[in-house]
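J.: Sequence and predicted structure, then a few things I'm wondering about:
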Amino acid sequence: MNVIATVFAVLMILFLWLRIDYKLGRKKHLSIVNKREFPERKSNLKLFTEGNSLFTDLFNEIENAKEHIHILFYIVKDDKISREFLTRLKKKAQEGVEVRLLVDWVGNKISKEMKVDLKKSGVQLFECHIPRFPYLFYSLNARNHRKVTVIDGKIGYLGGYNVGKEYLGNDSKFGFWRDYHLKIEGKGVQDLQMQFLYDWKDRTTIDLTQNPNYFPPLIEGQSYMKLVPTDGAYLQSHFLELLNTAKKEVKIGSPYFIPGSKLSNAILYALKRGVKVTILLPRKADHLFVKEAAVPYFQPLLKAGAKIYFYEKGFYHAKVFIIDDVICDIGTANFDKRSLYLNHEINCYIYDKTVIQEVKAQFSEDLAFSTEITLESLQNRSIFQKWKESFSTLISAFL
C-alpha cells in the first residue's frame, strides 16, 4: 500500500510540475513575443507537390550557389536522401560558399560522424530550440517548425517538406507522400532571408540582418504575396481573420486537424453564412493519437454542412488554406494546437488568382483520391475508439 501511495504521490508531483512549467513558460513567452508580418511583395512562385521534383530542383540550385546558402529544416533524417543533401552542402562549403544550416533539436537525426564532417568542411551547423531551464517542459514543446531555404539571397523555398526518404514516397509505411512547397524568386526572397537571419540570431546571437551581402537587388515578380511568420502565438488570429473574410468557399488541407474551440466555431459560423467548407486530411496517421484528436470536431462540422475527406493515395502532409479566389495560404503551419500555440512557423499568403487556381486544381486532384467522411460512419465507432478520442482530447495541445 505504501508503494502505491508513493507512486501516486510521485505522479501527482510530476503532473503539477509539468503544469506549472508549461503555464509559466507560456506566460514568459507571450511577454516577449511580437506579432510580425512582412509587407506584400511581387514574386514569381512555383508550386511543388511531389518530393522528387522538389529535391531535384533544390539540389540543382544548391549546386549553382555562388555566395551563401541558408537553410532551416525542422527534420533532417539520417538516410540516403539526407546524406546526399548534406554531402552537397559540404561540397559547396569546401568551394568557399558560406553555408548555414539550422535544424530543430527534436527533428535533428544527423549522425555524429556527419556533424563532424560538416563542421570540418566549413558548414555552420546549429540545433535550434534546445530545451533549457527553468521551463524545460515548455521549451521542449516549443519547436522551430519552419522549413526555409535561401540561396544567394535570390532564390527561396518554404513549405511542408523536410529531408528524409518518406518525403520522397520511399517509406513503405506511408507510401506516396503529398505535400505543398513553394519556390520563390523576386522581392519576397528578402523577407525569407530576413526570417532565416532572425532565427540564426536567436540561436547564435550573431546578427547578420544588417549585412547588405545577404540582400542583393531583386526584381519584381508576377504575383503578389506576403510572408507571415508566427512564433507560437498569433497564428490563431491570422486564421480567424481569413475565415471571417470568406464569402463563398473555404478549403483546408492539413495532416493534423485539432483547431480548438475558437477556430472550430469560426468554421461553423462560416457555414451558417452559407460558405462552402471542404477539409482534406490523411487517412493514415504519422503520430499517435493525432487522428483520434481530430474526430471530436467532425460531428458538429458535418451536421452544419462541412465536407470532410480522408486522403487515400498515401500520406497527406500539405498545409493549405484557401479563401474564395482571394487568398491562398501555403506554409509550414498545420491546422492544430501545436502550430497555433507552440511551434514557430512561416506561411505565405498568395493573392494571385492564377496561382490560386493552380493550387485549387491540385486540391481537387487530391480530393479525387479521397473518401468522404459521413455522420453514419462516425456512429459506428467502438467504445475503445471513443476512449482513445477522449484521451487524445486531453493531450491534444502536445500532439
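T.: Great, that's in hand.
J.: alpha carbons only for contacts and neighbour counts from here, please
T.: Will do.
J.: Would you map the strands across the stretch 51-200 of the chain?
T.: For the stretch 51-200 of the chain, the strands defined by DSSP state E, counting those that start in this stretch cover 68-73, 98-104, 124-128, 148-151, 155-159, 176-178, 181-186.
J.: Same list (those strands) but as a markdown table, adding distance to Lys248.
T.: Formatted as a markdown table, the entries for the strands of the stretch 51-200 of the chain read as follows, by distance: least, CA to CA, whole Å:
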| stretch | distance to Lys248 |
| --- | --- |
| strand 68-73 | 35 |
| strand 98-104 | 39 |
| strand 124-128 | 41 |
| strand 148-151 | 32 |
| strand 155-159 | 26 |
| strand 176-178 | 26 |
| strand 181-186 | 26 |
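J.: putting a second one here so we can go through both:
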Amino acid sequence: MGFVLALILAIIIWITIDLIQGSKIRHHSPPSAQLTLNGNIEFIADGEDFFKILLEDVDKAVQHIHMMFYIFRDDETGMKFIEELCRKASEGVSVYLLADYVGSHGLKKTTIEQLTSCGVHFSFSRKIYLPFLFSSLNKRNHRKITIIDGKIGYVGGFNVGDEYAGKKPKFGYWRDYHLRVTGEAVMGLQKQFLFDWKADNAPLQVDDSFYPPLPKGETEIKYHITNGFGVKESFAEYINKATASIIIGSPYFIPGEMVQKSLVDAIQRGVSVKLILPMRADHPLVKEASYRYLVELIEEGGEVYQYMNGFYHAKVMVVDNQICDIGTANFDQRSFHINGEINCIFQSKEVLDQIMEVINRDFIQSERLDLARLKKRTISNRLISPFARLLSHFL
C-alpha cells in the first residue's frame, strides 16, 4: 500500500514539475505576433462548399501546396484530399502537409506511408517529447492554414474529416467559418506555415515562387498569431472598445475572469452582447465549465443562443457591426493559454454583410437560453461542476 501511495505521489510531482517547467517553453515559437497586410476575402460557412472550393484550388496548383490542419482524418473526406495531394505530387508539384500530432493521431501508419511514398512531404506538428511529456502532449498547433502557389490562402475553423462535411450522424450539419484569402495577405499565411514546418523539421528552401508579386487587395487584414498568449488580451481590447453591439460565436465558452469582466462591463454600459454556442457539447465537461460565466452574463442582460441545426464550431466576434475577428481561437482557456492559433481581424462592409447574413440565419436556427433552464441542473451536473472548474484551463 505504501509503495502504491509513493508511486502516485511521485507521478503527481512529475506531472506538476513537467507542466510548470514545460509551460515556460513555447515550442520555439514567439508567444504572440501581429502582421497587417492587404488582401481580398471570400467567406465560406458550409463544409461541402469549403472542400469543393479548396479541392478546386489544389487541382489548379502548378508549383507548391502548403497545408496545415489540426485534425486531418483518413476517412472518406480525408482520402479525397490524400488522393488529390498524391496526384499533384506525381505531377511535380511540391506538396507539404503538416498535421497536429494529437489532433491527427488517428491517421493510420499505412496512410502516412501512402502519402510519403507518392511524394508528399508529411510531418506531425508539435510532437511529444521528453522530459516534458505532459506539457508537450498538451500544447497543440490548432492552426488551419493552406497556401497554394503562394497566391491563394485559407484560414479558419474547418479541419479535414467527414464530420466537417456534415457526414457524421453524431453531429449532423456542421457550421463553421473559413476565409479564402488572395492578394498580398497570402504572404502572412505563407510565413506562418514555413515557421510551423521549421519548428519540427528542417526548414524549407525558400525561393521567389513562395512569395510571388501579388496585387495589394482591397481589405486590410491583421493576422494575430499566438502560442499560448495574447488571444484573451486581443478579445478584451475589442470588447472594451464596443459602443453598440458584440456578437460572439464559439463551440466553447470558458472566457476566464479578464474577458468575462470586459463582457459584463460592456453590458453595463449599454452594449448588446449576444453569444451563439452549440446545443450539444462535444466534450463532457464543457457545459459545466461554462455554467457560471453564462449565468452571470444572462443575469446582467446578455443573450445566449444555442445552435439547433447541428454542431456549431465557428469562431467569430463582430464588434459594432464594423470589426470582425474570424480564425482558429475559441473563447476558452486552451486557446487563451496553450494552443497555437491564428485569427484574422478586418473591416469590410461587403464581407461583413455576408457574414452577418449567415450569423442572423444561425440565430434563427438557435434557441435562446433562459436563466431558469440554465439553472435547472441534475445531481450529476452538480457533481461534475468542481472537476470542470478545476480542469477548465485545459478544456
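T.: Arrived safely. None of these values were measured; they are calculated from a predicted model.
J.: Can you say which of the strands of the stretch 51-200 of structure 1 is nearest to Thr332 of structure 1?
T.: In this view, these are compared for proximity to Thr332 of structure 1 by CA to CA, and strand 155-159 is the closest at 5.2 Å.
J.: What range does the closest one cover in structure 2?
T.: Alignment note (TM-score structural alignment): strand 155-159 of structure 1 is matched to residues 152-156 of structure 2.
J.: just so I know, which of the strands of the stretch 51-200 of structure 1 lies nearest Gln357 of structure 1?
T.: Between Gln357 of structure 1 and those, the shortest separation by CA to CA is 14.9 Å, and it involves strand 181-186.
J.: Now do the SS call for Lys46 of structure 1.
T.: Taking DSSP: H, G, I helix; E, B strand; the rest coil as the rule, one finds Lys46 of structure 1 in the strand state.
J.: Could you report the neighbour count for it?
T.: The number of residues packed around Lys46 of structure 1, counting by other CA atoms under 10 Å, is 13.
J.: Hmm, it is touching Ile184, no?
T.: Yes - Lys46 of structure 1 sits in contact with Ile184 when judged by CA atoms under 8 Å, with a separation of 6.7 Å.
J.: Mind putting the strands of the stretch 51-200 of structure 1 into JSON lines with mean neighbour count?
T.: Formatted as JSON lines, these follow (neighbours: other CA atoms under 10 Å):
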{"stretch": "strand 68-73", "mean neighbour count": "23"}
{"stretch": "strand 98-104", "mean neighbour count": "22"}
{"stretch": "strand 124-128", "mean neighbour count": "19"}
{"stretch": "strand 148-151", "mean neighbour count": "25"}
{"stretch": "strand 155-159", "mean neighbour count": "26"}
{"stretch": "strand 176-178", "mean neighbour count": "22"}
{"stretch": "strand 181-186", "mean neighbour count": "22"}
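J.: right, and those strands - which one's nearest Lys276 of structure 1?
T.: When these are ranked by distance to Lys276 of structure 1, counting by CA to CA, first place goes to strand 176-178 at 23.7 Å.
J.: against structure 2, where does that closest one fall?
T.: Here strand 176-178 of structure 1 aligns to structure 2 at residues 173-175, judged by TM-score structural alignment.
J.: ok, which stretches of the stretch 251-399 of structure 1 are strands?
T.: Taking DSSP E, counting those that start in this stretch as the criterion, the stretch 251-399 of structure 1 carries its strands at 257-258, 276-282, 307-311, 314-316, 320-323, 327-331, 335-336, 344-350, 370-372.
J.: Adding distance to Ala361 of structure 1 and mean neighbour count, write those strands out as CSV.
T.: Rendered in CSV, the data for those read as follows (distance: least, CA to CA, whole Å; neighbours: other CA atoms under 10 Å):
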stretch, distance to Ala361 of structure 1, mean neighbour count
strand 257-258, 22, 26
strand 276-282, 14, 22
strand 307-311, 15, 21
strand 314-316, 16, 24
strand 320-323, 12, 25
strand 327-331, 12, 25
strand 335-336, 21, 24
strand 344-350, 15, 23
strand 370-372, 15, 16
